[in-house]
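K.L.:
Sequence first, then the predicted structure, then my questions.
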Amino acid sequence: MISVFFDGKCGLCRREIRHYQKVAPPDTFRWVDVTSNPLLLEELGISQVQALRALHARTEDGVVSSGVAAFVVLWSALPRWRVLAWFVSVPGVRWIAEILYEKFADHRFRRLAHCQAALSSHG
């Protein structure tokens, strides 16, 4: 089972995850709200701030990915999303997707109060 770690306090993130939950084959994913599972994050070596900054995924064999790479893991397991996973994996496209995702993720992180609170308490 693939574990997907998402920000459950982010409205956009919740809506996107709800969509994936609707279209996902049964028993494919474990959906983990990072705002309510800090101990699980610690076990994986992911800080609360890292988890709030970007989507994370952990494959059945224990490989943890974040950002665009995590989306590729997620989309690869969804029947109608596999083509997008393949397309985003093309080297030039991947590079552009990573730049755009980083810009969006940074903007979202700066705007959300719970993300800033986590950053302040992190050190």
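P.N.:
Yep, that arrived. Numbering: from 1, shown residues only.

K.L.:
hey, let's count contacts and neighbours off CA atoms from now on
P.N.:
Fine.

K.L.:
Show the contacting residues for the spatially most central residue of the chain.
P.N.:
By C-alpha atoms, centre = their mean, the chain has its centre lying nearest to residue 55, at 1.6 Å. The neighbours of residue 55, taking C-alpha atoms under 8 Å, 6 or more residues apart in numbering as the test, are 4-7, 66-67, 70-71.

K.L.:
alright, now check it against this:
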Amino acid sequence: MAIIDQTSGIEASAPMPAIDVFYDGGCPVCRIEVGYYRRIDRAGAVRWIDIESLTDAELPAGKTRDALLGRFHVRDQADGGWHAGVDAFARIWRVLPVWRRFAFVFSVPGLRQLAEIGYRGFLRWQRWHRARRAG
């Protein structure tokens, strides 16, 4: 996508996203959260990838659909590194306006563990919800 620099009038390429976020597009909570993050990501720091819309051939190398759907995943564009679960949320927060100043909470002992416990509870609900959709 090309954009025009307002000061010089020169066409420039859109910035490459810093991270790829793989999310469950069939999960209503995930869709709401991703919708919110998309609205505040005006710089295009994140590429949002709905796992359900990917063909098997489009899945990232070394990742299965079940693994991606089983836990939230983020891939760094710079080094190809992966973050999952609470670490994935921390990575998203570090690139989004407003949230970047709160990303440190995921590195505070105790708070990170509480976030992980809450996330695991959400995963139980999400698996139940996914089973209902499939059934």
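P.N.:
Received, thanks. Predicted, not measured: the structure shown is a model, and the values here were computed from it.

K.L.:
quick check, nearest of the contacts of residue 55 of structure 1 to residue 101 of structure 1?
P.N.:
Among the contacts of residue 55 of structure 1, residue 67 lies closest to residue 101 of structure 1 (C-alpha to C-alpha), at 7.1 Å.

K.L.:
one step back: just tell me what the residue nearest to the centre of structure 1 corresponds to in structure 2.
P.N.:
Taking TM-score structural alignment, residue 55 of structure 1 has residue 72 as its aligned residue in structure 2.

K.L.:
from the contacts of residue 55 of structure 1, which single one is nearest residue 26 of structure 1?
P.N.:
Using C-alpha to C-alpha, residue 4 comes nearest to residue 26 of structure 1 of those, at 14.4 Å.

K.L.:
What segments of structure 2 are helices?
P.N.:
Using DSSP state H, the helices found in structure 2 span residues 28-40, 65-70, 86-95, 111-134.

K.L.:
tell me the angle the longest one makes with helix 86-95.
P.N.:
Yep, that's helix 111-134 of structure 2 we're talking about. 110 degrees (axes from the mean of the first three to the mean of the last three C-alpha atoms, to 10 degrees).

K.L.:
count of neighbours near residue 74 of structure 2?
P.N.:
For residue 74 of structure 2, the count of nearby residues is 27 (other C-alpha atoms under 10 Å).

K.L.:
which residues touch it?
P.N.:
Contacts of residue 74 of structure 2 (C-alpha under 8 Å, 6+ apart): 19-22, 82-84, 88, 91-92.

K.L.:
hmm, 6 Å instead?
P.N.:
By C-alpha atoms under 6 Å, 6 or more residues apart in numbering, the residues touching residue 74 of structure 2 are 20-21, 82-83, 88.

K.L.:
If you count neighbours, what's buried in stretch 53-68 of structure 2?
P.N.:
For stretch 53-68 of structure 2, the neighbour count (16 or more other C-alpha atoms under 10 Å) marks residue 68 as buried.

K.L.:
end to end, how far does that stretch reach?
P.N.:
For stretch 53-68 of structure 2, the separation between the terminal residues is 12 Å (C-alpha to C-alpha, to the nearest Å).
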